[in-house]
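> for reference, the sequence and a predicted model appear below.
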Amino acid sequence: MNPVATKAFMQETSNDLIQPSTLARGLSDNYSGLRPEVVKSKLLRGATSGLSEFIWPKDQWPSVPHDDFHLAQELPCVDLSDFRTGDAEQRQKTAEVLAKTFSEWGFVLVTNHGVSAEIIKRMQNQALKFFEMPLEQKEKGVVPSSSKYEGFGYGVESGFYYAGKPWIDRFQCRWSPACEIREPMEKVFCPSDAEEFINTIEVYNSRLDKLARKILELCAIGLGIAEDTFTKPFGGTAGDCIARMNYYPPCPLSSLTLGLGAHTDPNLLTILSQCEVGGLQVLRNDTWISVQPKPDMLIVNIGDTFEAWTNGRFRSVEHRAVVNESAARLSMVYFASPPMKAAIEIPGQLITANDPLKFRPSFTWEEYKGHLLQRHAAGNGVKMSKQWLLKPASSSASEDGNRQRF
């Protein structure tokens, strides 16, 4: 869109479209209308219609630009090289620093994490190759609702309901207990390109599997409990994990919309890498902080399940994605969760007189996941989801009956 057209549209938007009745309509991100890539293709031809659906309530407009990094140095960084060398004393120190960071921030930058820059770059290149394909080609990776892979593929719904449509294009696949990337990619790419993509994501996520396990072990050490406390329920498997690629096209409404609304992650751990374009923002003391991209670092954050598992010692913190008018942003996300039916029991050492029980003493990821699906299907917001994890654990017979359906 040329500057004159943009200015005219912004004036039209401010005069006619930003009305309380419009902004409070609680649209979900199920893309029943246009996805960002479709809107983007229209923008390139000078059209402005359809953009009003992406305008969010005024109180959620981004107050901090995507590239305002003046507070970024406050996001802690932990060097994992000492853990990898096997030095017991340094390993203990690293574990304590990591646990302290997750307790205070819920987010951390990690370096010397064991995933080479070459592997990360290769994954980024493959992701860009996918998103830059023609829309009709990418849509071959859409998974029909009748498929056993429902909830995965191209243009997938997140299941979260926000106050407006997020400006995001994405692809998601189940990584474990079985990788389900092959079927959709073989429909999108030619055979040789499909194999290259599949091989790349398998190598990349295999490294993240190992990193997630190391972080879980470090967290236990840092909390002063048995090293295998958070890995033992996995039973030697990778658990229930998801790989997602997010693409945020340039957006002419960057000051009025979001790439992804404020939320906490429901899972155990999230590991993210992003391109050189900023966009991730973390809520710290009621202030949004833009996380400056660093090529050699990965971002790790705590999910609701891990906050509950540690009886609140670690924090699952709100974060969001903002967009900009000039540059596309890419992020790759690995969501680690325990096996569906594995018992998640709060360690007794983390329940004391000073830290009494705050969460359900025992639950499964399957139960919590079922609750999430139920609430979001009913149109409830993302910020209230983890209330289910809080004490008391007792619930009505009807709620228990509903959970058993998932």
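On my side now, so go ahead.

> can we go C-alpha only for contacts and neighbour counts from here?
Noted.

> the stretch 151-300 of the chain: helices as residue ranges?
Using DSSP state H, counting those that start in this stretch, the helices of the stretch 151-300 of the chain run over residues 182-188, 191-222.

> now do the longest one: which elements does it pack against?
Under the contact criterion of 3 or more C-alpha pairs under 8 Å, 6 or more residues apart in numbering; DSSP states H and E, the helices and strands touching helix 191-222 comprise helix 88-104, helix 117-131, helix 182-188, strand 269-274, strand 329-336.

> any chance of the ones you listed in JSON lines with mean neighbour count and distance to residue 240 as columns?
JSON lines is the format used below for the helices and strands packed on helix 191-222 (neighbours: other C-alpha atoms under 10 Å; distance: least, C-alpha to C-alpha, whole Å):
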{"stretch": "helix 88-104", "mean neighbour count": "19", "distance to residue 240": "22"}
{"stretch": "helix 117-131", "mean neighbour count": "17", "distance to residue 240": "21"}
{"stretch": "helix 182-188", "mean neighbour count": "18", "distance to residue 240": "18"}
{"stretch": "strand 269-274", "mean neighbour count": "22", "distance to residue 240": "11"}
{"stretch": "strand 329-336", "mean neighbour count": "23", "distance to residue 240": "7"}
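
> let me have those in JSON lines, extended by distance to residue 198.
Below are the helices and strands packed on helix 191-222 laid out as JSON lines (distance: least, C-alpha to C-alpha, whole Å):
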{"stretch": "helix 88-104", "distance to residue 198": "32"}
{"stretch": "helix 117-131", "distance to residue 198": "9"}
{"stretch": "helix 182-188", "distance to residue 198": "6"}
{"stretch": "strand 269-274", "distance to residue 198": "18"}
{"stretch": "strand 329-336", "distance to residue 198": "15"}
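
> of these, which approaches residue 224 most closely?
Each of the helices and strands packed on helix 191-222 has some distance to residue 224 by C-alpha to C-alpha; the shortest is helix 88-104, at 8.8 Å.

> could you point out the helix or strand that follows the closest one?
On the C-terminal side of helix 88-104, the closest following helix or strand by DSSP states H and E is strand 107-111.

> list the buried residues for that next one?
Using 16 or more other C-alpha atoms under 10 Å as the test for burial, strand 107-111 gives 107-111.

> out of the residues you listed, who's nearest residue 307?
When the buried residues of strand 107-111 are compared against residue 307 (criterion: C-alpha to C-alpha), the nearest one is residue 107, at 12.2 Å.

> skipping its backbone neighbours, what lies nearest the closest one in space?
residue 301 (4.4 Å; C-alpha to C-alpha, 6 or more residues apart in numbering).

> residue 267 too?
Counting by C-alpha to C-alpha, 6+ apart, the residue nearest residue 267 is residue 303, at 4.9 Å.

> from residue 329, how far off is that neighbour?
23 Å (C-alpha to C-alpha, to the nearest Å).

> so what's the residue count around the residue nearest to residue 107?
24 (other C-alpha atoms under 10 Å).

> now do the same contact list for it.
Shown in contact with residue 301 (C-alpha atoms under 8 Å, 6 or more residues apart in numbering): 102, 106-108, 269-271, 316-317.

> can I take it that it is in a strand?
Yes. Applying DSSP: H, G, I helix; E, B strand; the rest coil, one finds residue 301 inside a strand.

> how distant is stretch 4-13 from the center of its chain?
32 Å (C-alpha atoms, centre = their mean, to the nearest Å).

> this is the comparison structure:
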Amino acid sequence: MVARGEEVISSILELTDGMEEIPSSHLVPSELRPTTKLDDWGPIPVIDMSLKDRNVLKKLVGDAARDWGVFQVINHNVSIPELLSVGEEVKLFFHRPCENKVKLELEPLKILDTEVYYTGDNTKEDLHSLYWAESLVCLWKSWSKITEKVTRSSDLIFPGGNEAFRSGTNEIVMGCRILTVEVLHLLAEYLGLEAGFFSDHCFPEGSSLFRWNYYPSCPRPNETLGAIAHTDPNLLTVLYQDEAGGLQVKKNDVWYGVQPMTEALIINIGDCLHIFSNAIFHSVVHQVLVNEKAHRLSLAAIYYLEQQTDMTAPDSLVTEKRPRMFKSLSAHDYWTMIFNERREHKFPKSLNGLEALRDFIRRPQEQTA
């Protein structure tokens, strides 16, 4: 078990001014520190979503989800110019004086009761993997009245109004939903299921959130991480990273860097899709490296199943060679288990859903078709 630090830090970004050493609260244990270079790029699949042959497209998407648990997409439905524009507004927020930003800071246990919050020191929370990063989160829960929710979020972040942020965010939200539904349809079809098998449990009542993460430059990047190795406990994540790079994914115990591509978005398979597909699709273990020279900005558009969803894999995905992998489990039960473990400081094991799921794996005598 690794304890998180207890030093009181309001803003990682402000802390870095003139810093030569990393506070003890943000030193990553030696066994978790990066072992490869930031630019050790891997052969992560890049998929053109505009391909006309759907059979080819679904095979590319399905193979990538099965073999890697992550892939990049180009020619998608999300406006990159709008995303970059909104990103500039978000940077303005992160570079505000600390006393202005902390007005949106909340106690961790109150997070689910709000729509917007800021975290200047993510080590205060045990709910996620972030370390050397600040975060701005828009939590929208269900998709009903999403445009109104985006407007309220914008007004909370920019009380004086910010049309570029509001309108741009609204466009990105809609584009990410279209992309997410399309990817989920392709994954379902790849498995021989109805196209809406996964997406119908996600929209319109599943929760969604936008998490902007800002990773300041770091004087000793080999002693910490932007985010410690983890999987995503949700269904699927659409991720944007800027040109600073830093995202790494793990395959066969080897870390590979995901090379930044201006026009690309990254799709991460989450724990719930891993369970729901009977482990045909793999929840990707990933981490974020920081660097000495540049700040890094990312956006994670995170999509959850409806809480009552029974994640038991369809019978058609169960065979003699691949028996039923997991005990019956609802989305709500899984999240409750994961977040309770994180609150109890079962760290860093609870950050990896593949490890946490060991208690839900069916034993040989329990496995039935």
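Arrived safely, thanks for sending. Treat the numbers as computed from the prediction; the structure is a model and nothing was measured.

> neighbours of residue 227 of the second structure, how many?
23.

> residue in the second structure matching the residue nearest to residue 267 of the first structure?
Taking TM-score structural alignment, residue 303 of the first structure has residue 270 as its aligned residue in the second structure.

> you'd agree its match is up against residue 238?
No. Contact criterion C-alpha atoms under 8 Å: residue 270 of the second structure and residue 238 do not qualify, at 10.5 Å.

> returning to that earlier point: of all the buried residues of strand 107-111 of the first structure, which comes closest to residue 10 of the first structure?
residue 107 (35.3 Å).

> any idea how far residue 254 of the second structure is from the equivalent of that closest one over in the second structure?
Under the alignment (TM-score structural alignment), residue 107 of the first structure pairs with residue 70 of the second structure. According to C-alpha to C-alpha, residue 70 of the second structure and residue 254 of the second structure sit 14 Å apart.

> just residue 209 of the second structure next, same as before
Computed as C-alpha to C-alpha, the residue 209 of the second structure to residue 254 of the second structure distance reads 30 Å.

> could you point out which of the helices of the stretch 151-300 of the first structure sits nearest residue 383 of the first structure?
The nearest among these, by C-alpha to C-alpha, is helix 191-222 at 24.9 Å.

> can you pull the buried residues of that closest one?
194, 197-198, 200-202, 204-205, 207-209, 211-222.

> and the angle for it with helix 117-131?
130 degrees (axes from the mean of the first three to the mean of the last three C-alpha atoms, to 10 degrees).

> could you pull out the helices for the stretch 251-369 of the second structure?
271-276, 331-343, 353-356.

> counterpart of the longest one in the first structure, which residues?
Right, helix 331-343 of the second structure. So helix 331-343 of the second structure sits over residues 365-377 in the first structure, by TM-score structural alignment.

> now the matching stretch on the second structure. Mean distance?
Compared with the second structure after fitting, stretch 365-377 of the first structure deviates on average by 1.3 Å (mean C-alpha distance after the TM-score superposition for the first structure).

> give me the contact list for that stretch.
Residues contacting stretch 365-377 of the first structure (C-alpha under 8 Å, 6+ apart): 159-161, 305, 337-344, 381-382, 385, 388-389, 403-406.

> just stretch 286-298 of the second structure next, same as before
Residues contacting stretch 286-298 of the second structure (C-alpha under 8 Å, 6+ apart): 34, 38, 87, 91, 132, 212-221, 224-231, 239-250.

> which bit of the first structure covers that stretch?
With TM-score structural alignment as the criterion, stretch 286-298 of the second structure aligns to 319-331.

> same thing with stretch 176-192 of the second structure?
Stretch 176-192 of the second structure maps onto residues 208-224 of the first structure, going by TM-score structural alignment.

> what about that stretch, distance to the chain center?
19 Å.

> and what of stretch 251-267 of the first structure?
The mean C-alpha position of stretch 251-267 of the first structure is separated from the chain mean by 11 Å, C-alpha atoms, centre = their mean.

> which residue numbers in the second structure go with it?
Using TM-score structural alignment, stretch 251-267 of the first structure pairs with 218-234 in the second structure.

> start to end distance for that stretch?
29 Å.

> pull out the buried positions in it.
Applying 16+ other C-alpha under 10 Å to stretch 218-234 of the second structure flags 218-234 as buried.

> and for stretch 124-137 of the second structure?
124-137.

> and these as CSV, adding distance to residue 12 of the second structure?
Formatted as CSV, these follow (distance: C-alpha to C-alpha, whole Å):
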residue, distance to residue 12 of the second structure
124, 12
125, 14
126, 17
127, 18
128, 17
129, 15
130, 12
131, 9
132, 7
133, 7
134, 6
135, 10
136, 13
137, 16
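
> what separation do you get for residue 9 of the second structure and residue 262 of the second structure?
Residue 9 of the second structure is 33 Å from residue 262 of the second structure, by C-alpha to C-alpha.

> so residue 241 of the second structure touches residue 260, yeah?
Yes. Between residue 241 of the second structure and residue 260 there is a contact under C-alpha under 8 Å: 6.7 Å.

> which position in the first structure pairs with residue 48 of the second structure?
Per TM-score structural alignment, residue 48 of the second structure is aligned with residue 79.

> wait, what's in contact with that match?
The neighbourhood of residue 79 of the first structure, defined by C-alpha under 8 Å, 6+ apart, consists of 94, 110-113.

> would you check how far apart it and residue 96 of the first structure are?
12 Å.

> now residue 310 of the first structure
The value you get for residue 310 of the first structure to residue 96 of the first structure, if C-alpha to C-alpha is used, is 15 Å.

> could you do residue 82 of the first structure as well?
12 Å.

> ditto for residue 105 of the first structure
In terms of C-alpha to C-alpha, residue 105 of the first structure sits 14 Å off from residue 96 of the first structure.

> what do you get for residue 49 of the first structure?
Taken as C-alpha to C-alpha, the span from residue 49 of the first structure to residue 96 of the first structure is 53 Å.

> same thing with residue 245 of the first structure?
32 Å.

> same thing with residue 292 of the first structure?
24 Å.

> then residue 61 of the first structure?
37 Å.

> excluding its backbone neighbours, what's nearest the aligned partner of residue 282 of the first structure in the second structure?
Matched to the second structure by TM-score structural alignment, residue 282 of the first structure sits across from residue 249. What sits nearest to residue 249 of the second structure in space, not counting adjacent residues and going by C-alpha to C-alpha, 6+ apart, is residue 286, at 4.3 Å.

> same question for residue 287 of the second structure.
residue 229 (4.4 Å).

> how near is the one you found to residue 97 of the second structure?
With distances taken as C-alpha to C-alpha, residue 229 of the second structure is found 30 Å from residue 97 of the second structure.

> got it, and residue 319 of the second structure?
58 Å.
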